[in-house]
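Engineer: predicted model follows, preceded by the sequence.
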Amino acid sequence: MYITISPQKLGGAFSQSAGDFVSYLEKENQGKNLLEKEYFFNQYGDNIRPYEVIKEIDGNTAKLKLKEPKYYSITINPSQYELKHIHNNPEKLRAFVRETMKEYADSFNREINGRPISVNDIKYFAKIEHERTYKSNDVAIRENKPYSNQIAHLKNELRKVERGEIPGNTRQLENEIQKLVRDAPYKIRGQVVEPGMKKEGLQSHIHIIVSRKDASNIYSLSPGSKYKASEVEMHGKMVKRGFERDRFFQNSEKAFDKMFGYNRNYVESYAARKMLSKDPKQYIISLRSLGINEKKIAFNLIRQTGLQLPVLHLPQSKVGFAYKQLKKIIEAGIKASSIGY
């Protein structure tokens, strides 16, 4: 489970309205009939139309400055293991989103009129998408790039030979191209993976657009607050402030596990990914200490790239150590036949 929170993109090239973002989220509905389309939903209903989302979000921005985000984007990315566990059921995904938004509200260290913030104070709209495409920064694209570049060069050369522009052996060029295709590390149905190609397997994920202002359009609720949960004195009284991201991420995972009886492996957890980013050595120690069955599943998860290891903002020596140790453990497990393919 990967959950991200991003503020609205601002600046001269971006609109103050939520319209562009909502239109982007409609991309999978293009060419589909009314029964096939995925609509927006929120805590209270389904089948919400795009124009309603834009109207509600754009109309809920009282007293926000031009340089302040009017909304935040939350993306929930279940793993293929999690999606398989719930049979990729859209109704279960919607139920999970509604539970997750309760956790979102609970993660604000704020009060409104003396009471804790609840999901009823949050104005949001969510949309399920079922497809993903490869982007230029994906591992598969980066590792395929030397092969893709050479294939493109040879195909261009082949066309020139066929047109008689340059001398050459077409059969030899075709054989070289075929060899490069065979050797490329990532392929889909015999084709080298390139940007824009659809990813295989279960790819369902959820985009949530959540207003910066509460449902009453009075209070500003920012999950991007630089303050962790704390209290500060303002105008002679103590005021709560902050948003607990760690709590939100961890409790969302727990909600999924409880709702659907999912037995989460250590390497799937937010706590483990955070450990990897902060203390790779301790992460490796924790991985080694897993029981035999859990370790086998953990190795499979790592090897099958269902897990996207986060970018590590660490000294290169620490990053190198972590990945070298991880590689050694995986290779040792393969040799000992402790993990399967």
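Structural biologist: Alright, I've got the coordinates. Numbers count the residues shown, from 1 in each chain.

Engineer: from now on I want contacts and neighbour counts done on CA atoms only, so please keep to that.
Structural biologist: Fine.

Engineer: in three-state terms, how would Met238 be classified?
Structural biologist: strand (DSSP: H, G, I helix; E, B strand; the rest coil).

Engineer: what strand or helix carries the residue nearest to it when sequence neighbours are not counted?
Structural biologist: Of all residues not flanking Met238 in the chain, Val232 sits nearest, at 5.5 Å (CA to CA, 6 or more residues apart in numbering). Using DSSP states H and E, Val232 maps to strand 230-234.

Engineer: isn't Thr133 up against Glu200?
Structural biologist: No: Thr133 lies out of contact with Glu200 (CA atoms under 8 Å); the separation is 9.1 Å.

Engineer: between those two, who's got more neighbours?
Structural biologist: Using other CA atoms under 10 Å as the criterion, Thr133 and Glu200 rank with Thr133 on top: 14 against 11.

Engineer: nearest spatial neighbour of the more buried one, chain-adjacent residues omitted?
Structural biologist: Once flanking residues are discounted, Thr133 sits nearest to Lys198: 4.3 Å by CA to CA, 6+ apart.

Engineer: and Asp257, by the same measure?
Structural biologist: Closest to Asp257 by CA to CA, 6+ apart is Asn263, at 6.6 Å.

Engineer: surely that neighbour is in a helix?
Structural biologist: No: going by three-state DSSP, the assignment for Asn263 is coil, not a helix.

Engineer: if we can go back for a sec, could you report the separation of the residue nearest to Met238 from Val239?
Structural biologist: 5 Å (CA to CA, to the nearest Å).

Engineer: same deal with Lys70?
Structural biologist: Applying CA to CA, the value for Lys70 to Val239 is 23 Å.

Engineer: which of the two has more neighbours?
Structural biologist: Ranked by neighbour count (other CA under 10 Å), Lys70 and Val239 place Lys70 first, with 27 against 14.

Engineer: who touches that one in this structure?
Structural biologist: Contacts for Lys70 were tallied using CA atoms under 8 Å, 6 or more residues apart in numbering; they are 8, 16, 57-58, 61, 64, 211-213.

Engineer: let's see which of those end up in helices.
Structural biologist: Among the contacts of Lys70, DSSP state H puts 57-58 in helices.

Engineer: this is the other structure I want to compare:
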Amino acid sequence: MYITITKQKTDGNFAQSVADFVAYLEKENQHRSMDDLEHFFDQYGDGISKEEVIQEIDGNTSKLKKTEPKFYSITVNPSAFELKRLQNPSQNLKEYTRDLMKDYAAAFNREINGRAVTIDDIKYFAKIEHHRTFKGTDHQIRENQPYATKILELKKQIRNIEQGKAQGDIAKLLRDIARLEREAPHQQNGQRIVQGMAKQGPQHHIHIIVSRKDMSNSFSLSPGSKYKSSETIFNGKAVKRGFDRDKFFSSSEKTFDKLFGYHRNYAETYQARKTFINNPKQFFSILSGLPTNEKNLAFKLLRKTGIDYPVMNIPTNKVQLALKTLQRLKKGLDKAIQSGSIGI
């Protein structure tokens, strides 16, 4: 599970309204029939129109400054392994979203009128999407880039020859291009993966728009708070503040596992990611101690990050990895996490 929480851009396209972001989330509906449209939904309702989403989010910004985000975007990306557990992706992910947002509310260290924040305080709208395309940050695009650059240069040479600006063997240049197309490390259906190409396989994911203000438009609930759990004095009173992302991310896994009977491998857990970042040797020590089947699955999952594990000699009894190897491995996995290839 890879979940991101992103604040609204306050210096760009989405400055004072959610309208542009809503329009972006409508992109998959452009080529669908009226009966096949994927609508927005919230905790209790389905079939919510884009106009209602814009009206509700834009109208729930009382006392927020122009420089403050009016909403946050939560993107939930189940892995291919998790998606295999779903019988009806649209309905299952909608059900999961509603339970997930209860976890979101519970992660706030805030009180509203003397009580803890609940799901009924959260104003949000969500939509399920079913397709993805390769982006420039994906490791497949980055690692294919040297080949793309050479191919572009060869095509430029061919144009110059055709226009009489240079001399050369066009047939040979075309053969060189075909060779580079084949040699590019990342292919899909026999073609070099390029930016904008649709990804194969199940790509179902969730976009959630969450208002910065609570349902009453009176209290600010920011998941971007730098505080996990603390108190401050406001108008002479002790006020709780903070949002516990660790709690939210961990709960999101448990909620999915319980809802769909999913057996989560250690390598898929949020705790594993934190351990890897903070103590890679401990991470591999734990992996080496897993039962054989679990360990094999763990490395299968990690290979999907784009790291070439087969060339590494990772002992199963004692973990004696050189520091240089650990640094290379950590750098590779960090990039993969950031690109959305893997993450919690």
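Structural biologist: It's in. Model, not experiment: these values are computed from the prediction.

Engineer: number of residues surrounding the residue nearest to Thr133 of the first structure?
Structural biologist: 15.

Engineer: ok so Gly224 of the first structure is a strand residue?
Structural biologist: No: read with three-state DSSP, Gly224 of the first structure is coil and lies in no strand.

Engineer: the stretch 1-150 of the second structure: strands as residue ranges?
Structural biologist: Taking DSSP state E, counting those that start in this stretch as the test, the strands found in the stretch 1-150 of the second structure are 2-7, 71-77, 111-112, 115-116, 124-129.

Engineer: and these, which is most packed in?
Structural biologist: strand 124-129 (a mean of 23; mean count of other CA atoms under 10 Å).

Engineer: in the first structure, what range does it match?
Structural biologist: Counting by TM-score structural alignment, strand 124-129 of the second structure lines up with residues 124-129 of the first structure.

Engineer: so what's Lys50 of the second structure closest to, chain neighbours aside?
Structural biologist: Nearest to Lys50 of the second structure is Val22, by CA to CA, 6+ apart, at 6.6 Å.

Engineer: contact partners for the one you found?
Structural biologist: Contacts of Val22 of the second structure by CA under 8 Å, 6+ apart are 50, 53-54.

Engineer: so how far is His139 of the second structure from it?
Structural biologist: Distance, Val22 of the second structure to His139 of the second structure, by CA to CA: 28 Å.

Engineer: measure the residue sitting nearest the centre point of the first structure to Pro223 of the first structure for me?
Structural biologist: Geometric centre of the first structure, nearest residue: Asn77, 4.5 Å, by CA atoms, centre = their mean. From Asn77 of the first structure across to Pro223 of the first structure, the span is 18 Å (CA to CA).

Engineer: quick one, helices of the stretch 201-341 of the first structure?
Structural biologist: Secondary structure of the stretch 201-341 of the first structure (DSSP state H, counting those that start in this stretch): helices at 245-260, 270-278, 280-288, 292-303, 316-335.

Engineer: quick one: closest of those helices to Asn156 of the first structure.
Structural biologist: Comparison of these against Asn156 of the first structure by CA to CA identifies helix 292-303 as nearest, at 35.5 Å.

Engineer: mean deviation, the closest one versus the second structure?
Structural biologist: In the superposition with the second structure, the average deviation recorded for helix 292-303 of the first structure is 0.7 Å (mean CA distance after the TM-score superposition for the first structure).

Engineer: got the angle for that helix vs helix 280-288?
Structural biologist: 130 degrees (axes from the mean of the first three to the mean of the last three CA atoms, to 10 degrees).

Engineer: helix 292-303 of the first structure: how far from the chain's middle?
Structural biologist: Counting by CA atoms, centre = their mean, to the nearest Å, helix 292-303 of the first structure is centred 22 Å from the centre of its parent chain.

Engineer: just the buried residues of it, please?
Structural biologist: For helix 292-303 of the first structure, the neighbour count (16 or more other CA atoms under 10 Å) marks 294-302 as buried.

Engineer: dump the residues you listed to TSV, plus distance to His207 of the first structure.
Structural biologist: Output for those, formatted as TSV (distance: CA to CA, whole Å):
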residue	distance to His207 of the first structure
Glu294	31
Lys295	32
Lys296	32
Ile297	29
Ala298	28
Phe299	29
Asn300	28
Leu301	24
Ile302	25
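
Engineer: pick the one among those closest to Ile177 of the first structure.
Structural biologist: Ranked by distance to Ile177 of the first structure (CA to CA), those are led by Ile302 at 31.3 Å.

Engineer: residue contacts, that closest one?
Structural biologist: By CA under 8 Å, 6+ apart, the contact list for Ile302 of the first structure reads Val267.

Engineer: how about Ser225 of the second structure?
Structural biologist: Ser225 of the second structure makes contacts with 242-243, as judged by CA under 8 Å, 6+ apart.
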